[in-house]
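**Q** can't give you the sequence, but here's the structure:
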């Protein structure tokens, strides 16, 4: 088991020594979230289906990067979470970032889009949540935070499949929160509007990017939900709208 490097500046950090798993950890949001949490004292496990990460220099005692993890597979997920628990000695929280987006109208569309977004957005969250429970069901409790979407509240044109999958994430959040509320585990979701990523800027070049939600802004809300200060919050789906 690795131990984190002592840093006096982090002694009072809100997430000091907490072990947090971030799925989709090699992507834009996952990478930004991992760095944000690490800066606040957490030890981070980044899981991703991609084989490698292009993330910069890191202290390997505080960050574990596992590529090639298929979170639609129970076996692959269980193996990854076991590796995390063995490396750090425990798991305190999970953030389900893994997911994807597709724009497609229903008329003339392929049902494969609906199946694909279900797999990416909902099944991965279900499988990862099941896999982490064996490690969270300990006296210290734990945290689960899901990445939903404001589109789950009201779908727009071409957003049917995406919104339906993210609505499933919201209902998963609520149901799991009820299931675990007497076991010292909170389960919440954040519902961002448009996240300011390079892909979104390319797809919407005429938009006012300053109105969108930056990965760092979203990470700040997630960090609160992972902290001890959020102990009284569970089953919440929190809009993070920016100025959209």
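**A** Sure, I can see it. What you are looking at is a predicted structure, and each value in this text was computed from that prediction instead of being measured.

**Q** please count neighbours and contacts with C-alpha atoms only from this point.
**A** Fine.

**Q** max-length strand in the protein?
**A** If you go by DSSP state E, the chain has its longest strand at strand 185-192.

**Q** ok, the residue of the chain positioned farthest from its centre to residue 241 distance?
**A** Distance from the C-alpha centroid of the chain peaks at residue 108, with 32.2 Å (Cα atoms, centre = their mean). Residue 108 is 31 Å from residue 241, where distance means Cα to Cα, to the nearest Å.

**Q** and what of residue 231?
**A** 23 Å.

**Q** which stretches of the chain form helices?
**A** Using DSSP state H, the helices of the chain run over 28-39, 74-88, 111-117, 124-136, 160-180, 198-203, 215-226.

**Q** between these, which gets nearest to residue 63?
**A** Closest to residue 63 of those, according to Cα to Cα: helix 28-39, at 8.1 Å.

**Q** give me the contact list for the closest one.
**A** Contacts to helix 28-39, defined as Cα atoms under 8 Å, 6 or more residues apart in numbering, come from residues 15, 22-25, 43-44, 46, 55, 62, 97, 197, 215-216, 219-220, 223.

**Q** adding another structure so you can compare the two:
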């Protein structure tokens, strides 16, 4: 089935990440207008179909509300939000700082929470609003040293489920993707002996996200979709 995001405005947080860049390219190829959001500085300029917002602290609700104002002024609408910002750390409880739990909570849950809350007024004006959160396959079961990361990603899934119930009569769907290890240069460097061909590529994960923000996914909400390759 051919999908099209023509005349749809899609906001992507964490736009400079491996997934964010791939998703932006694939969404643009389907005709989407883009809002690219990241804390780091992006070299690309804004254009008629792309709003670039650098230096955004998504752990700050005020920053997210400022983003909403700029989107409204630039495009006058928003149809989809992909909460791609996040972080990872391997942190056994013994010998590590307890602050790692707060840090991953902020990076993974608070960013999605703030962006969703701030951009919801714009999404409610869309005839088919979409929110997609990036969870993790470890939301179901944590491995060694993964407690803080898995707890934060499990919270993202609980946010997804709760918000989907809250919005299900308002023409907005809310879903999460739950990937295993992504095949990125950073992960290959960290795990050089792993079977990389079993991992999920950013393009494979982006394809699932693009389906979830498409018209074809109008009946899908409140789900956490595993995208685990051949792990």
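**A** Here it is on my side, so go on. Just so it is clear, the model here is predicted, and its values are computed rather than measured.

**Q** re the thing from before, mean shift between the longest strand of the first structure and the second structure?
**A** Mean deviation of strand 185-192 of the first structure relative to the second structure after superposition (mean Cα distance after the TM-score superposition for the first structure): 0.2 Å.

**Q** where in the second structure does that strand fall?
**A** Here strand 185-192 of the first structure aligns to the second structure at residues 172-179, judged by TM-score structural alignment.

**Q** report all helices and strands that the longest strand of the first structure contacts.
**A** strand 142-147, helix 160-180, helix 215-226, strand 237-240 (3 or more Cα pairs under 8 Å, 6 or more residues apart in numbering; DSSP states H and E).

**Q** out of the helices of the first structure, the one nearest residue 67 of the first structure is which?
**A** helix 74-88 (9.3 Å).

**Q** where in the second structure does that closest one fall?
**A** Here helix 74-88 of the first structure aligns to the second structure at residues 61-75, judged by TM-score structural alignment.

**Q** show me what counts as buried in that stretch.
**A** Buried residues in stretch 61-75 of the second structure, defined by neighbour count with 16 or more other Cα atoms under 10 Å: 61, 63, 64, 65, 67, 68, 71, 75.

**Q** and which of these is nearest residue 154 of the second structure?
**A** residue 61 (21.3 Å).

**Q** from residue 78 of the second structure, how far off is the residue nearest to the closest one when sequence neighbours are not counted?
**A** Using Cα to Cα, 6 or more residues apart in numbering and skipping the chain neighbours, the partner closest in space to residue 61 of the second structure is residue 114 (5.3 Å). From residue 114 of the second structure across to residue 78 of the second structure, the span is 16 Å (Cα to Cα).

**Q** then residue 223 of the second structure?
**A** To residue 78 of the second structure, residue 223 of the second structure is 22 Å away according to Cα to Cα.

**Q** comparing the two, which residue is more hemmed in?
**A** Using other Cα atoms under 10 Å as the criterion, residue 223 of the second structure and residue 78 rank with residue 78 on top: 27 against 17.

**Q** what does stretch 195-211 of the second structure rub up against?
**A** Contact with stretch 195-211 of the second structure is made by 3, 18-19, 22-23, 26-27, 132, 177, 179-184, 188, 217, 227-231, as judged by Cα under 8 Å, 6+ apart.

**Q** then stretch 74-83 of the first structure?
**A** Stretch 74-83 of the first structure has contacts (Cα under 8 Å, 6+ apart) with 47, 66, 69, 70, 71, 127, 128, 131, 132.
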